[in-house]
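S.K.: Give me coordinates for this.
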Amino acid sequence: MHAELPKRYAKGGRPQGDPADLRTATIGVRVSAAEYALLRERAASMQMKPAQWLRTAALSRRLPPPPVATINREQYAELARLAANLNQLTRLANEGQHVNIAPALLAETQRLRLLLLGVKDNVDDR
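M.R.: Below is the predicted model:
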């Protein structure tokens, strides 16, 4: 029979990490030569590789807000007009003058508020 080989007490090499942390997905980004030079320069200043610098920069920054839907922009303009009217009425009331608020103004304000919330049946059941 074969003589038993001596057992190794510890495996060599880098210890395995958590499999959940393993990076397997790749994102391809095309950049111009000037952009690539700038990325390499910025990464080198942080003693990183360009891919590592891009990942860190992308994941640590706040994204710009998503574009506002057209319907919301149109309704926002209407709401701004109504808000200006309400501000004028509030100023007059604060100066002690008698103010009458037309029910149509309040109804229109409520309608726009519900539209911006995405409520279609004019019923706010929140």
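
S.K.: okay, CA-based contacts and neighbour counts for the rest of this
M.R.: OK.

S.K.: what's the distance between Arg113 and Gln52?
M.R.: Arg113 is 45 Å from Gln52, where distance means CA to CA, to the nearest Å.

S.K.: one more, for comparison:
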Amino acid sequence: MGEEQQNLETIMGLIINGGNAKSDAMEAIRAAKKGQFDEADQKLKDADAALGEAHKSQTGMLTKEASGDPVAVSLLMVHGQDHLMNAITFRDLAAEVVDVYKKMAGVEFSED
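M.R.: The predicted structure follows:
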């Protein structure tokens, strides 16, 4: 597989997994809003798993760059990184929103 194709697959991994993580985080909020806290917690775990996959893609590119093999920066790469960073932020915020719904329902939650 050529380097350009490999970079494209890595970037698509960022976009797809970042998008999946954000969707899972949104589903966690919707579940918590309905009082479905087990589902909300599972959706947050699903978001974490998707973020883990995205980080694997990102780490590969960062390792390559750090070892002296520059990675071409394209608009698509910037878009992928943007997806990942927004997903991370949204997932963190979703956990806080889920905790607020739990608190309003009188359910135990982690305050870390």
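
S.K.: Any idea what the TM-score is?
M.R.: The TM-score (TM-score structural alignment, normalised by the length of the second structure) is 0.41; 53 aligned residues with a CA RMSD of 2.2 Å.

S.K.: ok, back up a step: tell me which of Arg113 and Gln52 of the first structure has more neighbours.
M.R.: Shown here are Arg113 of the first structure and Gln52; by other CA atoms under 10 Å, Arg113 has more neighbours (17 against 12).

S.K.: name the element the more buried one belongs to?
M.R.: Element membership of Arg113 of the first structure [criterion: DSSP states H and E] is helix 103-117.

S.K.: who does that helix touch, helix- and strand-wise?
M.R.: When contacts are defined as 3 or more CA pairs under 8 Å, 6 or more residues apart in numbering; DSSP states H and E, helix 103-117 of the first structure packs onto helix 70-94.

S.K.: relative to helix 103-117, how tilted is the helix it packs on?
M.R.: 140 degrees (axes from the mean of the first three to the mean of the last three CA atoms, to 10 degrees).

S.K.: In helix 70-94 of the first structure, which residues are buried?
M.R.: Neighbour-count burial for helix 70-94 of the first structure, counted by 16 or more other CA atoms under 10 Å, picks out Asn72, Gln75, Leu79, Leu82, Leu86, Leu89.
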